[in-house]
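Participant: Okay, predicted coordinates and the sequence, questions at the end:
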Amino acid sequence: MAKQTYDESSIQVLRKLEPIQLRPGMYTRTTDPTHMVVEAIDNAVDEAMAGHAKNIEVILYRDSSVAVTDDGRGIPVGMHLEEKVPTIQVVFQVIHSGGKFAKGEADSSYKFTGGLHGVGVSVTNALSTRLEVEVKREGKKHRIVFAEGEVIEPLTVIGNCGARNTGTTLRIWPNTKYFDSPLLHRGELEHLLRAKAVLLPGVKVQLNIETATGFDVKEWHFHGGITQYLDQMIAEDEPIAPTFCGEKYLFANETFSDDEGVQWALAWVTGSGGGESYVNLIPTLGGGTHEAGLRDVVFNSVRTFAEQHGLMQRNVKLAAEDVWSKLCFVLALRMIDPSFSGQTKEKLSSREAVKLVAATMKDPLDLWLNAHVAEATKIAEQAIKNAIARGKTAKTVERRKGSSVAVMPGKLTDSELTGPDAELFLVEGDSAGGSAKAGRDKETQAILPLRGKGMNSWEVEQSQILANQEIHNIAVSLAIDPHKLDGDVDMSALRYGKVIILSDADDDGSHIQALLLTLFFRHFPKMIQQGHVYIAQPPLFRIDVPAQGKNKPLRKLYALDQMELDIVEARLRQEGVKEDSWGISRFKGLGEMDAVQLWETTLCPDTRRLVRINMGDVAETVGTFDTLMGKSHAGERKELIATHGNEVEADI
């Protein structure tokens, strides 16, 4: 085996668009080119959202290219002061460039946009075999052409136009080598364009699809906005109350910037609920904190209405799902500085969104419910009916367990509900367990503190495994007996849908994770096979950012590791936050977090990070566990450490 050297020549610096081309999955969805085209559409939408464009057109050509046109201001074409090349070239070739980093400032080009990543159309350019850009601006038509991200036709003036005739046209040829499928997801694209029209009353959105005989044209132009859209969504269902719609934007608020707020349309139906949410017109297919805020507001308002009007029945306890399951909704959030989980922006992670939805929607919803008592009573009665049905289901499951129900461990702080929606956190140490108990959602989250590192159960006989008190407590809490992968076990008795290992972000914490994963793989394998076991990822750093005027109050950010901390600090510099004005704290362990911090970072379903454990190749996994955990494999372990020890990152 050739000797590997690690010296100055080993350090590689990626230039321009090379990071995107080397790791496209970090910047866009690689199943198909749809999202890279959406990045171009989002730029046109931002122009419309800022009030500068009234028409957006997308053309799908038979040669698999796509054109996106808007009648906005046109991308600036003058020389960039720092880069010394045309600004339009900077926009398409430099990652983290754009006109959106100064959002919220008085001279900002865009006040509300879909994010602050700054890699949007640079992704489109990097992953295209060819990209043609034409800009109408300041009475002239300009053109620049890229191939594989590089300029092949420099910026030139190709004609004249009227001074008021402005806009941008991109024609994109996606590079199929970066995608699993070369075909655009046409249904997703149509849905997206239609939604943009719904959320931008007065803006015409058009999709032209080239055929052998011409073009099929689809056009959307909604005057009724999201109310009209929701009515169409529920056209085949039967509403039990009229649609509740409205919008509210804040001014002179101590917490939020001017014009931040929410637009909404809600309808309760007899069938299944569901909805769509958007942030600055970006569709958030994965939901996120704004939907969590809506869920909280709706649940609390309906529950309060039911209690105040004497509708609650004895021994019936409403849960959020009882109210939420029959709700259809469209929610459009407007935020100056949204944060998303990943570049594809499918899930909002901004914690402030929960409070923003509450601040804008709670009072209007309370007033609407009390102004429509008959309809609100139907909504509350439907939720109560769901709660009663849920209670009967829970009792049925309890009866299946038989009469010999084990007494729950004394250390277990149980959740009010059990079943698929309930979660059990196996927490390292009593200190962290105390914070977790105080910060948890008592309705669905249970806490079981573990003492020490526990036992290596890899070579322990299954008949002897419950002799260990910690493992006995885990088994009793789950209501699942130890079993083999091919053995019989009553999985319907499982009391929690998720079992989440929560340990410190250090070597001891990793050791505890390994011991617990050994336990589940060896003695409770169907828990892993059916996707019930998770590892929580608590942050290592907290970043305290001072207030930046009225638009950006004091903020508290978190970073998972050093790499993410570097990204957060780079983002703060791009926002114009003064260097070294923010404070950085490193958590030595979970015990240092108070209840609020633990909830925000690790317990809250909308902001935490979980890794689901998969079974993988069983034979290969067994071999790995044998090497790592087997007492008779010390020699193999020593060889493994000698070979790969230099790859391990350890806290010393």
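Facilitator: Perfect, thanks for sending it.

Participant: Please count neighbours and contacts with C-alpha atoms only from this point.
Facilitator: Noted.

Participant: Skipping its backbone neighbours, what lies nearest residue 325 in space?
Facilitator: Among residues not flanking residue 325 along the chain, residue 273 sits closest, at 5.3 Å (C-alpha to C-alpha, 6 or more residues apart in numbering).

Participant: Identify the residues contacting the one you found.
Facilitator: Applying C-alpha atoms under 8 Å, 6 or more residues apart in numbering, we find residue 273 in contact with 324, 325, 326, 327, 328.

Participant: try 6 Å this time
Facilitator: In this structure, residue 273 makes contact with 325, 326, 327, 328, judged by C-alpha atoms under 6 Å, 6 or more residues apart in numbering.

Participant: can you map out the helices along the stretch 551-652 of the chain?
Facilitator: According to DSSP state H, counting those that start in this stretch, the stretch 551-652 of the chain carries its helices in the segments 562-574, 595-598, 618-629, 634-644.

Participant: Enumerate the positions of the lengthiest helix in the chain that are buried.
Facilitator: The single longest helix within the chain, with elements called by DSSP state H, is helix 373-400. Going by neighbour count (16 or more other C-alpha atoms under 10 Å), the buried part of helix 373-400 is 375-377, 379-388, 390, 397-398.

Participant: Quick check: buried residues in the helix or strand following it?
Facilitator: Using DSSP states H and E, the next helix or strand after helix 373-400 towards the C-terminus is strand 419-428. Buried residues in strand 419-428, counted by 16+ other C-alpha under 10 Å: 419, 422, 423, 424, 425, 426, 427, 428.

Participant: Put this next to the previous one:
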Amino acid sequence: MATPQSEDQYSARHLSVLEGLDAVRKRPGMYIGSTDSRGLMHCLWEIIDNSVDEALAGHGDSITIGLDPDGSVVVEDHGRGIPVDIEPKTGLSGVEVVFTKLHAGGKFGASNYGAAGGLHGVGASVVNALSARLDVEVDRGGKTYAMSFRRGEPGVFDDPNGVKSPDSPFTPFQAGTELPVIGKAKRGVTGTRVRYWADPQIFIKEAVFSLDDLLARARQTAFLIPGLEIVLEDRRSDEHVRQAFKFDGGISEFADFLASDAPTTDTWRFEGDGDYSETVPMLDDNGHMVSREVERRMHVDVALRWGTGYDTTVKSFVNIIATPKGGTHQQGFEQGLMRTIRAEVEKNARRLKVGNDKLEKDDVLAGLTAVVTVRIPEPQFEGQTKEVLGTPPARQIVANVVAQGIRERFAATGRMQKAECSLLLDKVVSEMKSRISARAHKETQRRKNALESSSLPAKLVDCRSDDVEQSELFIVEGDSALGTAKPARNSEFQALLPIRGKILNVQKASLSDMLSNAECANIIQVIGAGSGRSFDLDAARYGKVILMSDADVDGAHIRTLLLTLFFRYMRPMIDAGRVYAAVPPLYRVVVLNPGSKPNETIYTYSERELHTLLKKLEQRGKRYQDPIQRYKGLGEMDEDQLWETTMNPAARLLRRVTVSDAAAAERVFELLMGNDVAPRKEFIVAGAQHIDQEAIDA
């Protein structure tokens, strides 16, 4: 057994020094976050952002992104082109410096880019280090220059028959730098083309480029830079996809696109600037880093609108780079919003009847769709992935711009503007009152005991056990199903709550409407954990909630309405995997056995399963009772059948309801259950051809 080194044996010679791009390949997660699809996409964003920064600086008005079937990706722009001359300190061409040297590039000073997203100088070189092959072509000065790299090392690929591949024979450069001219560029044409193959030694096999993510990012960038055209081509399959995005309305158009509900206010646009100073290290004339205090100017551009819905969508950006985890600019936006709306509510407290109640952030943000953008030289991000802005002065500058803009809106004298502001205050105060009402409602709900049981709905058939982990609540469709389920259940740990018909569609209703609906209120009261923002998963009275509805169209609709209620107001139950859908059988097949041997009962859960069973019985020469019983409702079963097929934990089949992508789930619920009828009609018409008409109960 080896003994650990003692302290005096551990010296500097035991330290590993990773030079150049070796550090990136050794610890890729430090630079791109992960080596799955997320990290793969992050590499692509780095290359795209370099092209976008050129457009942002006013050079070039189009970017093309192409996904090829060999696994490579191409990004082409019409910017100024990467410099091709020799960089004096390294003696290397500008192209080689950009793609092989960490913390090298044109964005560390303010002379080349006033506001850029790529600021750490590691984006292109990191992508190069993590690529099996990278080719770059630069159009500049009437010539086309080219250079290739294998896993970050510059050299020459010998491509047989001109087919480019990362597996082609490779010869690294022996000394110096080579940037051959491979052709002529049209007069006045400049730009850069980067094509690379992600390294399978780094990225996991399942990592793929997501077309949906690319489309969303291309659309988003086109909104943020009016007039820029972004073309996306997916050539990975026979069905080529080509989509182009170009918008002239800027972030006002972006906010309208993001909003899915009817407007309460118009889209408001606030712009402003703020100055601040910061101490930053800068290169002096001798090439040494010295700290200097510099004056900065930040430009703030915000578009926001309130709608009749209740969900909040706030997208924040720094130099058009998305900051999904927010940062100081988003904190400033919320601070300015809260401060001003609170002051307006206090001014109108008598009309709004707010009493001593205070607005909270969620009351103001309900139904809000906003796009917050700042442009700033050399922003301070937290980490290379640039998901959080850390520049401290941004908070106050953004807060001031937002507060000033909202004050001006409320001070407007036009009749339409006044009515709009009045509607907004009514909505915000209504959200506050609903929150307070929901909190009071929740405080009356506790785990049952002898004194509290009378406060639960009379319809509830509760279980005896106090063990939340073991207990189950079946929400059943109607009194007929309850009549069968009551004697069928195990009363020790299974509780029953019948609902009458179809509950309220809460996707279209307000919080107060939902709470005043008897069926919805009963479900929330029985689960006992509150609703919406005040929902407390630890207070839930049951470990499982099982939706048990008939296996027909109405049953599916009722199940969808119940899932909408859970998704909107009790989402943590779904996130924790505690909501299930029961799967009752569709058919009961009685197999006839000869003589005194008892008959065998087999349940099937689909048409296909039934036909497969009947075919097997015929092959074995077995007879079965005809006609085969088809269950259209739970009430058609007797208690033994219901227990055996649907309620017995040892034999039943349950579907767990999960949400792997909350945004996608939100879109589906809005499509199926929301106010906008036209998209739902298109969805139904498009899917009509896949419906089995014989399966519809008429």
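Facilitator: In hand now; what should we look at? None of the values given here were measured: they were computed from a predicted structure.

Participant: quick one: TM-score?
Facilitator: TM-score of the superposed chains, computed with TM-score structural alignment, normalised by the length of structure 1, equals 0.59; 411 aligned residues with a C-alpha RMSD of 3.0 Å.

Participant: and residue 493 of structure 1, how far is that from residue 528 of structure 1?
Facilitator: 16 Å (C-alpha to C-alpha, to the nearest Å).

Participant: can you check residue 315 of structure 1 too?
Facilitator: From residue 315 of structure 1 to residue 528 of structure 1 the distance is 35 Å (C-alpha to C-alpha).

Participant: which strand in structure 2 runs the most residues?
Facilitator: If you go by DSSP state E, structure 2 has its longest strand at strand 289-306.

Participant: Mind listing what's buried along it?
Facilitator: Buried residues in strand 289-306 of structure 2 (16+ other C-alpha under 10 Å): 298, 299, 300, 301, 302, 303, 304, 305, 306.

Participant: Next: stretch 17-29 of structure 2.
Facilitator: Those buried within stretch 17-29 of structure 2 under the rule 16+ other C-alpha under 10 Å are 21, 23, 24, 25, 28.

Participant: give me the stretch of structure 1 that it matches.
Facilitator: Taking TM-score structural alignment as the measure, structure 1 aligns residues 13-25 with stretch 17-29 of structure 2.

Participant: What lies in contact with that stretch?
Facilitator: Outside stretch 13-25 of structure 1, the residues within contact range by C-alpha under 6 Å, 6+ apart are 94, 126.

Participant: cool, stretch 219-238 of structure 1 as well?
Facilitator: 194, 197, 198, 201, 204, 205, 206, 265, 269, 270.

Participant: same thing but 7 Å
Facilitator: 194, 197-199, 201-207, 245, 265, 269-271, 329-330 (C-alpha atoms under 7 Å, 6 or more residues apart in numbering).

Participant: from those residues, which ones fall inside helices?
Facilitator: Counting by DSSP H, those place 194, 197, 198, 199 in helices.

Participant: Setting aside sequence neighbours, what's the nearest residue to the third one?
Facilitator: The one in question is residue 198 of structure 1. Using C-alpha to C-alpha, 6+ apart and skipping the chain neighbours, the partner closest in space to residue 198 of structure 1 is residue 225 (5.0 Å).

Participant: Count the residues that sit near that neighbour.
Facilitator: Residue 225 of structure 1 has 18 neighbouring residues, counting by other C-alpha atoms under 10 Å.

Participant: on that earlier part again, aligned against structure 2, show me the partner of the residue nearest to residue 325 of structure 1.
Facilitator: Matched by TM-score structural alignment, residue 273 of structure 1 corresponds to residue 312 in structure 2.

Participant: Next one: its match from residue 399 of structure 2, what distance?
Facilitator: For residue 312 of structure 2, the distance to residue 399 of structure 2 - C-alpha to C-alpha - is 19 Å.

Participant: Residue 57 of structure 2 and residue 111 touch, don't they?
Facilitator: No: under the criterion of C-alpha atoms under 7 Å, residue 57 of structure 2 makes no contact with residue 111, lying 10.8 Å away.

Participant: In terms of neighbours, single out the busier of these two.
Facilitator: residue 57 (14 against 8).

Participant: Please pull up the equivalent of the more buried one in structure 1.
Facilitator: With TM-score structural alignment as the criterion, residue 57 of structure 2 matches residue 50.

Participant: for the closest residue to that match other than its chain neighbours, what are its contacts?
Facilitator: Nearest non-adjacent residue to residue 50 of structure 1, counting by C-alpha to C-alpha, 6+ apart: residue 110, 6.3 Å away. Contacts for residue 110 of structure 1 (C-alpha under 7 Å, 6+ apart) come out as 50, 99, 100, 103.
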